[in-house]
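In: prediction below, plus the sequence it came from.
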Amino acid sequence: MADFDVDLAVIGGGSGGVRAARVAASYGAKVIVAEGDRVGGTCVIRGCVPKKLMVYASDLQKEIGNAAGFGWSVPPAKFDWGVLTANRNREVARLEMAYTSTIERSGARLVKERATFQDARTLRLANGETVRARNILIATGSTPNHGEAIPGIKHVISSDKVFELRELPQRILIQGGGYIAVEFACIFAGLGSKVTLVCRSDNILRGFDEDVRAHVRRALEEQGILVVTSCWINRVDRIDESSGLLKASLSNAEQLVADQVMFAIGRKPNTQDLNLQNSGVALSPDSGGVAVNENSQTNVPHIYAVGDVTNRVNLTPVAVREGQAFADSVFGERPTQVDYADIPTAVFSRPEVGSVGLSEAQACALFERVDIYKTDFRPMKVALSHSSERMMMKLVVDADSGRVVGCHIVGSGAAEIIQAVAIAIRMKAVKEDFDATMALHPTAAEELVTMRTPTKRCVR
């Protein structure tokens, strides 16, 4: 041990890095965590958590509107952006302290300094301190990707900077069609902004089941969100300094005026400014992330990487699982590999999306015969209101084995439901298992066990 200051040096204090540090320390390792920004990473500080709080806030306008049908007389409601942001920031700060305490209670040392590679064994902290480590874990996450530089890119905000807005924009133009763009489109629309969503693809939510994409797009347009597809922004100009208004020029020759222009076109691995060239660690030519094997190990045997910086499956629970597996394998003498099959995912749009397993297209390309069970209905929650909201549920079944290989839900509570369905799919449940399960009535989720007749069969 005399040759090393620590057994493990973790670069990054996000979900994956914190889990790895805590578990490694519990096995008796001497651990240091270097974080040059706030502790908690993207998810806690400028991602999942503050975004979900804003989703809840945006829901309330619709709930207030639906109240009259249930006999409630509600006086005109007024939204205060300052109150929401102050309370949201307070909760984020609380969670940051919780993450900090978790690291310190584990016995690991937290250093709030950015770390870079001096060589393959040595990290240099921003304060000048150097740390020589037996093992190094890169867990620096990801950063917003603005794509190609366009004229006026300085006027564009990212999904990180959106949390720093001092006031609610009356009009916002969002470029992107993925879950981040769609979620923020719904958030701002729910809070009262006029929203335009510009998507380079022919439809939103690429990679999701086609029925999900179609259902969500219809719902967005019914909310008054203008969805412009097969198009992109190629220039942003400030009209004048006094109003702060922006003019966005689109590839279809249209020009749109907005208070804010936001790019949410994806995120890229945060490998910049780590001096990786000093470590010998290779990047993946395909993904741009740190290249790792099934054990999260880089081409330099004592250097590992987990989470979004590897650009494998960029979800917080996956980063946590990868951090756990790393610590168990390297320090706990419990070799563990992460299984990336059947990972549930959610889009906290309005309506909400929950998805696990294969889409219809993926299943039809893989199996000889595929049965589709699908239902589309008006949920009871809006039965007494004027809402046009509808819910969609879909099961994708390998017809030869009977195994349910995919489930896709759009509607209220979709994410909560899909977490439980993911257990059944991971256990390789067959359609007969769903059919034999007693329905819980009256719920929306009971539709998953009452669909008896396929609505479609795909034969390869």
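Out: Here it is on my side, so go on. What you are looking at is a predicted structure, and each value in this text was computed from that prediction instead of being measured.
In: going forward, measure contacts and count neighbours with C-alpha atoms only.
Out: Noted.
In: geometric centre of the protein: which residue is closest?
Out: Leu315 (5.7 Å; C-alpha atoms, centre = their mean).
In: ok, that residue to Glu352 distance?
Out: To Glu352, Leu315 is 17 Å away according to C-alpha to C-alpha, to the nearest Å.
In: ok, now Leu246?
Out: Using C-alpha to C-alpha, we find Leu246 at a distance of 30 Å from Glu352.
In: neighbour count winner among the two?
Out: Leu246 (24 against 19; other C-alpha atoms under 10 Å).
In: check contacts around the more buried one.
Out: Counting by C-alpha atoms under 8 Å, 6 or more residues apart in numbering, Leu246 touches 155, 236-239, 257-261.
In: cool, and Cys186?
Out: Neighbours of Cys186 in contact, by C-alpha under 8 Å, 6+ apart: 55, 58, 220, 225, 349-350.
In: is it true that Val290 touches Ala305?
Out: Yes. Counting by C-alpha atoms under 8 Å, Ala305 is a contact partner of Val290 at 6.9 Å.
In: tell me, what's touching these two both at once?
Out: With C-alpha under 8 Å, 6+ apart as the test, Val290 and Ala305 both reach Thr298.
In: what's near enough to touch Phe326?
Out: Taking C-alpha under 8 Å, 6+ apart, we find Phe326 in contact with 20, 295-296, 336.
In: can you classify it by secondary structure?
Out: Using DSSP: H, G, I helix; E, B strand; the rest coil, the structure places Phe326 in helix.
In: just Val39 next, same as before
Out: coil.
In: could you count how many residues lie near the residue nearest to it when sequence neighbours are not counted?
Out: Closest residue in space to Val39, ignoring its immediate chain neighbours: Gly13 at 5.1 Å, by C-alpha to C-alpha, 6 or more residues apart in numbering. Close neighbours of Gly13, defined as other C-alpha under 10 Å, add up to 30.
In: ok, Gly13 touching Thr42?
Out: No. If you go by C-alpha under 8 Å, Gly13 and Thr42 don't touch, sitting 9.7 Å apart.
In: and the closest residue to Arg206 other than its chain neighbours, how far is that from Leu250?
Out: Leaving out its chain neighbours, the residue that sits closest to Arg206 by C-alpha to C-alpha, 6+ apart is Gly178, at 6.7 Å. Separation of Gly178 from Leu250 (C-alpha to C-alpha) stands at 19 Å.
In: another structure for you, compare them:
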Amino acid sequence: MTFDYDLFVIGGGSGGVRAARVAAATGAKVALAEEFRMGGTCVIRGCVPKKLMVFASGYSEMFADARAYGWDLTDGPFDWPRFRAKLHDELDRLEGIYRKLLDNSGVEICDARASLKDAHTVALSSGRTVTAKHILIATGGRPVVPDIPGAELGITSNDIFLLDELPKSILIIGGGYIASEFAGILNGLGVQVSQFYRGAQILRGFDDEARGLVAEGMREKGVNLHLGTNIVEMRAATEEDLQNNGIGAAVEQGKPVSFPSGKPTKGIWVKATNGTEAIFDQVMFATGRAPNTENIGLAEAGVQIGRRGEIVVDAYSQTGVPSIYAIGDVTDRVQLTPVAIREGMAFVETVFKGNPTKVDHKLIPSAIFTQPEMGTIGLTEEEARDIEPVEIYCTSFKPMNHAFAGRTDRVMMKLVVSSATRKVLGCHIVADHAGEMIQLAAIAIKMGATKEDFDRTVAVHPTMAEELVTMKDPVRRA
């Protein structure tokens, strides 16, 4: 059978674009369809704009620190419209780069929504129908909004970059990394932030000691973090609500919620599970993400969908339909951009280079751009001690730059070590630039470094990271 393309990629995010380019470099005829903007979640509405907002939000503390270090500076107001315009210029530039990379690689770009008709046929919203020997689905994921009265009044992380103006107050619902990152970002930009999370502690799945320090740091910086709390309903605030300043019982430990500009003139009335009420200018949901598998013809093509809505694939990213593969967040394996890229490259190795390649999903480092920031790789203390006896090496201290500036921020360095093999099973850092540090520590841990390998490494002084190689005695054994 003759096909229009050797490969048709559905989805123009980082994973799909990389797979299309690398496949085209083998001489394959490749096309890619994207219905929104090239670059996907990471570039357009995720990692990149979020990190730029992290940078912007950090300057509020830098002004105070600079004065402590002898600089004569005066704080000024944050200009959101000015920042937003430059942010979108940067996203436009990056999207242009993605398109140019595809074009230079010989990949045909289809600015259309694509859906499967069968194992080798794709229908485009432009009206075209094309065939391909192989189809790769890389449609990513999307934020999930809970089913509660008034939820349509809220926004998600997709919308935060599009706001015409920053709210004076915001309630963020959720306790994962997206919720916690944006709580720190918006707090740093001068927004009064409250965060509700139904669980006992934010950042579920991460090391307990590390996430506890992050939560403590967020509160010290001004985030009104409420654990064991969710909302049951929300609606547009009434005139009576506004006259009462939106308070039924108190949200903040029996105290009225204050608004930077006095009483609000508009907003969203929210009732919490503990019976408290308040008005916020904006409510943002960060309550999880779901794979983008709806209405793209997966059932028609015979592709299996898992219980979480994910595309079920094997170790080589192949679905139960031999011609159809899937990578990235749509498979709900590890929802990280670099992982999607690795999966895309492994797909090309397997299908177009005759070199069957699996992606190693173990020991993947990650950074959570909360304030304070966290970097992590490997097992948490809780996970490790359920597997084997371990030694815990941990230190928490006030770093030199913060101590001199009079700040209370503390950092944490933690190694989880196997008592039997001495291998470092996990590393968890809470500190400025923790993401940068964990990337380098991850190389050693991925190579199987032992605690003694860390000990043999000469410290770089004076740095925070030197603590990773100077912790001689375990603080506990488990």
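Out: Noted; the coordinates are in hand. What you see is a predicted model, and the numbers here were worked out from it, not measured in a lab.
In: type out the ChimeraX command that picks the buried ones from the contacts of Phe326 of the first structure.
Out: Buried residues within the contacts of Phe326 of the first structure, by 16 or more other C-alpha atoms under 10 Å, are selected in ChimeraX with:
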select :20,295,296,336
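In: let me know the closest of the contacts of Phe326 of the first structure to Asp5 of the first structure.
Out: Checking the contacts of Phe326 of the first structure against Asp5 of the first structure by C-alpha to C-alpha gives Ala20 as the nearest, at 18.0 Å.
In: from what I can see that closest one touches Phe331, true?
Out: No. Using C-alpha under 8 Å, Ala20 of the first structure makes no contact with Phe331, being 9.9 Å away.
In: can you map out the helices along the first structure?
Out: Taking DSSP state H as the criterion, the first structure carries its helices at 15-26, 41-46, 48-67, 81-106, 179-191, 210-222, 316-330, 360-366, 414-426, 431-436, 447-450.
In: looking at the ones you listed, which is closest to Cys231 of the first structure?
Out: Smallest distance to Cys231 of the first structure across the helices of the first structure (C-alpha to C-alpha): 14.5 Å, for helix 179-191.
In: so the closest one versus helix 81-106, what angle?
Out: 140 degrees (axes from the mean of the first three to the mean of the last three C-alpha atoms, to 10 degrees).
In: in the second structure, what range does helix 179-191 of the first structure match?
Out: Mapping helix 179-191 of the first structure onto the second structure (TM-score structural alignment) gives residues 177-189.
In: cool, and stretch 318-325 of the first structure?
Out: So stretch 318-325 of the first structure sits over residues 339-346 in the second structure, by TM-score structural alignment.
In: check stretch 422-439 of the first structure too.
Out: The aligned range for stretch 422-439 of the first structure in the second structure is 442-459, by TM-score structural alignment.
In: who's in contact with that stretch?
Out: Taking C-alpha under 8 Å, 6+ apart as the rule, stretch 442-459 of the second structure contacts 363-365, 377, 417, 421-426, 466-472.
In: quick one: buried ones out of those residues?
Out: Neighbour counting by 16+ other C-alpha under 10 Å classes 363-365, 377, 417, 422-426, 467-471 among those as buried.
In: pull the number of nearby residues for the equivalent of Glu294 of the second structure over in the first structure.
Out: Using TM-score structural alignment, the partner of Glu294 of the second structure in the first structure is Gln272. Neighbourhood size, Gln272 of the first structure [other C-alpha under 10 Å]: 10.
In: and Gln272 of the first structure, how far from Ala133 of the first structure?
Out: Distance from Gln272 of the first structure to Ala133 of the first structure, by C-alpha to C-alpha: 21 Å.
In: try Gly14 of the first structure
Out: Gly14 of the first structure sits 20 Å away from Ala133 of the first structure, going by C-alpha to C-alpha.
In: same thing with Pro285 of the first structure?
Out: As for Pro285 of the first structure, its distance to Ala133 of the first structure is 27 Å (criterion: C-alpha to C-alpha).
In: can you check Lys194 of the first structure too?
Out: To Ala133 of the first structure, Lys194 of the first structure is 52 Å away according to C-alpha to C-alpha.
In: also Arg390 of the first structure?
Out: Counting by C-alpha to C-alpha - Arg390 of the first structure and Ala133 of the first structure are separated by 55 Å.
In: more neighbours, these two?
Out: Ala133 (25 against 17).
In: which residues does that one contact?
Out: If a contact means C-alpha under 8 Å, 6+ apart, then Ala133 of the first structure has 4-9, 121-123 as its contacts.
In: hmm, try it at 10 Å
Out: By C-alpha atoms under 10 Å, 6 or more residues apart in numbering, the residues touching Ala133 of the first structure are 1, 3-10, 30-32, 120-123, 302-303.
In: buried subset of those residues, written for ChimeraX?
Out: If you want just the buried ones from the contacts of Ala133 of the first structure in ChimeraX, going by 16+ other C-alpha under 10 Å, the selection is:
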select :5,6,7,8,9,10,30,31,32,120,121,122,123,302,303
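In: list residues touching both of Ala20 and Phe331 of the first structure?
Out: By C-alpha under 10 Å, 6+ apart, the residues touching both Ala20 of the first structure and Phe331 are 8, 26, 325.
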